[in-house]
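Q: sequence first, predicted model second:
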Amino acid sequence: MTAATHSTPFPQVPETADAVLDGLDPEQREAATALNGPVCVLAGAGTGKTRAITHRIAYGVRAGILQPSSVLAVTFTNRAAGEMRGRLRQLGAGGVQARTFHSAALRQLQYFWPKAVGGQLPRLVERKVQLVAEAAARCRLRLDRNELRDVTGEIEWAKVTQTVPGDYPAAVAKSHRDAPRDPAEIAQVYRMYEQLKQDRGVIDFEDVLLLTVGVLQDRHDIADQVRRQYQHFVVDEYQDVSPLQQRLLDLWLGDRDSLCVVGDASQTIYSFTGATPEHLLNFRTRHPNATVVKLVRDYRSTPQVVHLANGLLAQATGRAAEHRLELISQRQAGPEPVYTEYGDEPAEAEGVARRIRDLIASGVSAGEIAVLYRINAQSEIYEQALADAGVPYLLRGAERFFERPEVREAVVALGGAARAGDNDSLLDDAVDLPSQVRAVLGTKGWTAKPPAGSGAVRDRWESLAALVRLGEDFERAKPGATLSDLVTELREREAAQHAPTVEGVTLASLHAAKGLEWDAVFLVGLTEGMMPITYAKTDEQIEEERRLLYVGVTRARVHLGLSWSLARSPGGRASRRPSRFLNGLRPGSGSRAARAATSGVAGAAGTERGPAARKRTRRGPVLCRVCGKTLTEAGEMKLMRCEDCPSDMDEALYERLRDWRSHQARDLGMPPYVVFTDKTLMAIAEAVPSNGHELAVISGVGARKLDRFGTDVLAICAGGEPGGDDEEGS
């Protein structure tokens, strides 16, 4: 019998424990029967991980090895926990607790609070935004709605990473996190927020975990009672645990090792919320005797889709890449992924809409088709194209473009300016329609230069920027159009997209698509600056963007389309380039280009361009300075050694160079990688150059950077202080 990931609507409960194992493939069966000691199941996308772990629990219960009430299975969403409970009931293992981390912790906290602290558990604040707003006001800081959302997110991140207010600025700097405001201001709001909660006797969502940890740490009698109750733990999506969740799990376990974790480091895409794959990657180090099972048989996607997914990860770097899983499709062959380059964004959206219409005509259900993009602001053009093509659609994880508060406010403001006409002083210096739109939206937060970092402020700007582009495109299509004409067009678009739909094509961001799958998936807007996103600066952030694209690819069962456009609007300058992640995978791009594109030497903006880049690719073979082997990977060539050859790097020197780079980047107002990448600093710390010639031969330095930064770098390498105050160099 072939293993499957979809069950029949009303399956028969297996008659025996052995019958629970029927239908599992060899690796799933190995995971299901490994009931002793620590177990780590590394499960690739589409390999039936939920099937494996639910059958593992059910087999243990039905065989009499596990008591249902002694098992606690934890995952990350209520939907996943509900699905797990349903499957366990179908397998005859009702009574097993399957909960989210927060749900399990809240249940324990409510039960033990009277004994541990006395009285009733403080009231749980459902939405902390209002309290954060009050905290900001008391700190005399004005935060708009979007900034409030961002600052609230920062407080949540600080709490799940166990960062107290006083340590927040240092933690932000250490993690290379883009704070939405001055970290010192956020720390001030965070401190006031905690004070307000204490004054009012309320707790928030993160406090549930923190307080449970506190009770279990301080009250050994309560910890022992919990451990007597739960003797076997299963953790799904283990790559997404935060440091706080791991601390709680450790306290639940005590000194036992009856733990099974399931995860895939290649699907870590939520590090901005505090999730980290390090616990999964370090599992075998912490538990040397662990049973490790790898699930690599992909039952979801065709060999063609799986081949692309494997190729995408083959170019990855970093620790997660070292543990990547090579998937093997179990499905029959299907169509090849289709790569399409368009001249401009409207052409791309229209082309995708046409292909979707053809798929629906061929028998593919609209509900089995998805269009996935990097940011929600990209949805508008696809909403419009699908509406124009008569294709029903629905948005997942985001409001419709014209329902977003900032878009509503902007359209109202444009309408007001249109009615005021010559009496609106905003428009005095705006001679054409695009400049009028920019003038009006400038009062709503639009700026010519996008804000740094991600988050709600960036989302708001992207929405307003989309309206600015609409104004430019409208004027180009209808020369002489007025602001009133544009507002009428916007109102018509809004009305057209309010048509009720029962089933439709899913429009979603890549993040919102995690855990879902469709017969046909279109990955759109795959250009440098969008994938990877422009504010992904560090090597780690770039690699997370690659994993995000991998998640998108692996959502497709049969049909997969990947597309990009060379210009924003018709007739615009064709200056865009396809995502570096597609190099070596799409037709016409070779592996040499792929290595150069993914080595990280060019930072977030893309691979190196121009004469310098061409000169670098013409050099002769580069040999490892340790073992003499010819180097082929760009990262290894930069270090002048194989990745697995021993490093003689001066760690203290490397840290001094990083500190100096941070200072330089701050003074220059640019990301640190523009000064020198991490790999270049590592190469400098290994070579410890003593003169300009030795520094110049290190890959990533070059004549321009040697002139600008060479004196400082050589001074640091010599153990001295950088020259520092030279205006031109800083």
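A: Right, received. Where do you want to start? Numbering: from 1, shown residues only.
Q: could you use CA atoms for every contact and neighbour count after this?
A: Fine.
Q: next up, the contacts around the residue sitting nearest the centre point of the chain.
A: For the chain, the residue nearest the mean C-alpha position is Ile269 (3.3 Å; CA atoms, centre = their mean). Contacts for Ile269 (CA atoms under 8 Å, 6 or more residues apart in numbering) come out as His511, Glu544, Glu545, Arg547, Leu548.
Q: can you rerun that using 7 Å?
A: Residues in contact with Ile269 (CA atoms under 7 Å, 6 or more residues apart in numbering) are Glu544, Arg547, Leu548.
Q: output those residues as JSON lines; include the columns neighbour count, distance to Glu278 and secondary structure.
A: Converted to JSON lines, the contacts of Ile269 look like this (neighbours: other CA atoms under 10 Å; distance: CA to CA, whole Å; DSSP: H, G, I helix; E, B strand; the rest coil):
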{"residue": "Glu544", "neighbour count": "22", "distance to Glu278": "14", "secondary structure": "helix"}
{"residue": "Arg547", "neighbour count": "23", "distance to Glu278": "15", "secondary structure": "helix"}
{"residue": "Leu548", "neighbour count": "23", "distance to Glu278": "17", "secondary structure": "helix"}
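Q: would you turn these into a markdown table with distance to Gly504?
A: Putting the contacts of Ile269 into a markdown table (distance: CA to CA, whole Å) gives the following:
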| residue | distance to Gly504 |
| --- | --- |
| Glu544 | 30 |
| Arg547 | 27 |
| Leu548 | 24 |
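Q: nearest to Gly421, of those residues?
A: Of all those, Gly421 sits closest to Leu548, with 45.9 Å by CA to CA.
Q: ok, structure two:
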Amino acid sequence: MAELPRLLEGLDPEQREAVAALRGPVCVLAGAGTGKTRTITHRIAYLVQRGLVAPQQVLAVTFTARAAGEMRTRLRGLGAGGVQAQTFHAAAFRQLRYFWPRMHDMPMWQLTDNKFRLVVTAVNKLGMSTEKEDVRDVASEIEWAKSSMISPEQYPSAADAAGREPPVAPTLLARAFAAYEQVKSRAQLLDFDDLLLHIAAILEDSQELAEEFRSQYRSFVVDEYQDVNPLQQRVLDAWVGNRDDLTVVGDANQTIYSFAGAAPKWLIGFPRRYPEATLVRLERDYRSTPQVVDLANQVIGAARERPAGTRLKLIGQRPDGPRPDFAEYDDETEEAEAIARKIAQLAKRGVPLSEIAILFRINAQSEVYEKALSEAEIPYQVRGGERFFARAEIRKAMSTLRTAIARDVAADDLPGAVRELLVEVGLTEEPPAGGSARERWESMISLVELAEELVGQVPDADLARYVAELDARAESQHPPTVEGVTLASLHAAKGLEWDAVFLAGLVEGTLPIQHADTDAAVEEERRLLYVGVTRAREHLHLSWALARAGGRRFRRRSRFLYSLVPDEHPAALPTKAKMREQQQIKPSKQQAKPKCRVCEAALAGTMDIKLGRCRDCPSDLDEDLLSALRAWRSERARQLKVPAYVVFTDATLTAIAEQRPTDVPALVEISGVGAAKIQKFGEDVLTLINGRQN
């Protein structure tokens, strides 16, 4: 009993309440930086030291091997080294090896170490693409279905109800799912989701084995409970049975994996499920300065709907630090270079590079920061993703570009030529809805933007000059593998923290991401920003750029920032570039922000800019002209042996049919109609329009 004061020593009142709660249901709502791991481990050790449970009778589960390892290390230091602290899958695997032979009277099937190969076999049988990226997308969708306890037969309707956008038709994906399960079963193999499915089924179907399991494990602890999916909750229910010695810890404000089936409903609903549960809120933030904490509270406090389980308000416990910094830049290159300069300044002031991170929404954004850090000779590491030029789609694109040089392909319009060449490796006119397909698209469209940037600097650049530029960038972006600045997506940053964090690229269409088209999806994007803000201990910088590299400045900062940037802050005032435009007597069309031709409002969305009007404003579409334009496009595409959208996209044709330009200057005003398009197709289009108006 002499150990008891030490286990409660140094805890704040709320942590002490959670640690000392009697056996039974306990729900700890733990905000970012509030010491949840300390609280969990001290609670387990306290129960052990009180003699309420033996270490071997405790099963603590979390979501990553790293977190489980940290928990085991802390428990050993607290005198509770016999506790089983594992991931869901590791715990299920251990249990299945013991129970499978007794349930099925045969050795346990082998856990596959090459799920990808099995999916390749399945999709190949159906004549589907076996390209690495396509197979990976199918595998991810199968994982979502299994973690959501959806069968192949149920998949089409369930995917539609969940708003999924699978990489192939839902019925075809369901067939691939069924084929995958057949291939796996015939080989007597299990995948990771099978571990959970089978252990749940065994404990549900055999009362004898369930009772044996529950005699071994009497107390359960679940970390990051907001991230459980339906299958994991089913396993937890099978473990616990009709008992209530369960402690759950989580933060619904950090739910950012709903695309993989995670849902906070079990965390939020825990007090209703267990009315007698002890409910503790941890809101004292020991990680971040009060200034960072205040901004985090503002971010999450602006959410449209906040269930009771999400209404945590962090209270900063550290001394004051610098105010979060906001910055607006003309384009992404300027933004990246400015961030590199600020990092260099922090390093001079003694902040270790390993304690600095640049976080962004999608992996495709990393290239511009990799380049800026390389040119500033600042070492870095990319976490949770490959470096830009190491990605499969970029390597394939580079190969295609080199082949085009060997074929002496003309490139009078370099960006247009690059775009058309990349169509061969999967670049589409409009971005896919999401997932890895969207990330591949973003990577390839970055190559087009690099071509636009090069032309701005070297107007007569050709394909050879462009590929040489890419090679130089790729070569310079392999600094020595030493500890340096971390580059990571917001998802990959979950659970980590740094002294200084740069949240970059915070513009509409990126955060929230363009395909976040429901209120629920937008709120998850807000939680992503909240996770990003709460990664910072002391220095926090938030920035955005009005344009891609050298492009037109029509971007808007993220809607999540509007209430955060102080009115007197320079980022809330017109930039130098804006003031230069305002001072010009006749600002050029190239520089002017696009406005709706109906209501004069500034346009921001890609589709709105293409149409030249707000999506909600009335359309004046000439349906007959649109039909004629489509027929003409089909014929021209056939003649040129290219996809129809390479001539003009549907959006551009719709804009032409609405605005009906009668001369070249008016036609050029339409987004998607550049010099190369005018030269190739301008006369045909104007003849069609003028012919119908005469």
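A: Now that the structure is in, tell me what you want to look at. The structure displayed is predicted, hence computed values, not measured ones.
Q: so what number do they get for TM-score?
A: The TM-score (TM-score structural alignment, normalised by the length of the second structure) is 0.82; 586 aligned residues with a CA RMSD of 2.3 Å.
Q: okay, the strand ranked longest in the first structure sits on what stretch of the second structure?
A: Longest strand of the first structure, by residue count under DSSP state E: strand 556-567. Aligned by TM-score structural alignment, strand 556-567 of the first structure corresponds to residues 536-547 of the second structure.
Q: what comes into contact with the matching stretch?
A: Stretch 536-547 of the second structure is contacted from outside by 287-289, 321-322, 324-332, 335, 497-507, 553-557, using CA under 7 Å, 6+ apart.
Q: what's around the residue mapped onto Leu24 of the first structure from the second structure, how many residues?
A: Using TM-score structural alignment, the equivalent of Leu24 of the first structure in the second structure is Leu11. By the criterion of other CA atoms under 10 Å, Leu11 of the second structure has 16 neighbours.
Q: under the alignment, what does Ala389 of the first structure map to in the second structure?
A: So, by TM-score structural alignment, Ala389 of the first structure is matched to Ala376.
Q: give me the contacts around stretch 95-111 of the first structure.
A: By CA under 7 Å, 6+ apart, stretch 95-111 of the first structure touches 68-69, 71-78, 81, 84-85, 121, 208-209, 212.
Q: that stretch: how far from the chain's middle?
A: Its chain's C-alpha centre and that of stretch 95-111 of the first structure lie 27 Å apart, by CA atoms, centre = their mean, to the nearest Å.
Q: where in the second structure does it align, residue-wise?
A: Across the second structure, the stretch matching stretch 95-111 of the first structure (TM-score structural alignment) is residues 82-98.
Q: same deal with stretch 276-287 of the first structure?
A: Taken onto the second structure by TM-score structural alignment, stretch 276-287 of the first structure occupies residues 263-274 there.
Q: straight-line length of the matching stretch, end to end?
A: Chord length of stretch 263-274 of the second structure, first to last residue, is 18 Å (CA to CA, to the nearest Å).
Q: aligned to Ile44 of the second structure, what sits in the first structure?
A: In the first structure, Ile44 of the second structure lands on Ile57 (TM-score structural alignment).
Q: which positions within the match of stretch 95-111 of the first structure qualify as buried?
A: 83-93, 96-97 (16 or more other CA atoms under 10 Å).
Q: try stretch 652-661 of the second structure
A: For stretch 652-661 of the second structure, by 16+ other CA under 10 Å, it's Thr652, Leu653, Thr654, Ala655, Ile656, Ala657, Glu658, Gln659, Arg660, Pro661.
Q: now those in JSON lines, please, with extra columns for secondary structure and distance to Ser215 of the second structure.
A: Output for these, formatted as JSON lines (DSSP: H, G, I helix; E, B strand; the rest coil; distance: CA to CA, whole Å):
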{"residue": "Thr652", "secondary structure": "helix", "distance to Ser215 of the second structure": "68"}
{"residue": "Leu653", "secondary structure": "helix", "distance to Ser215 of the second structure": "69"}
{"residue": "Thr654", "secondary structure": "helix", "distance to Ser215 of the second structure": "68"}
{"residue": "Ala655", "secondary structure": "helix", "distance to Ser215 of the second structure": "70"}
{"residue": "Ile656", "secondary structure": "helix", "distance to Ser215 of the second structure": "73"}
{"residue": "Ala657", "secondary structure": "helix", "distance to Ser215 of the second structure": "73"}
{"residue": "Glu658", "secondary structure": "helix", "distance to Ser215 of the second structure": "73"}
{"residue": "Gln659", "secondary structure": "helix", "distance to Ser215 of the second structure": "75"}
{"residue": "Arg660", "secondary structure": "coil", "distance to Ser215 of the second structure": "78"}
{"residue": "Pro661", "secondary structure": "coil", "distance to Ser215 of the second structure": "79"}
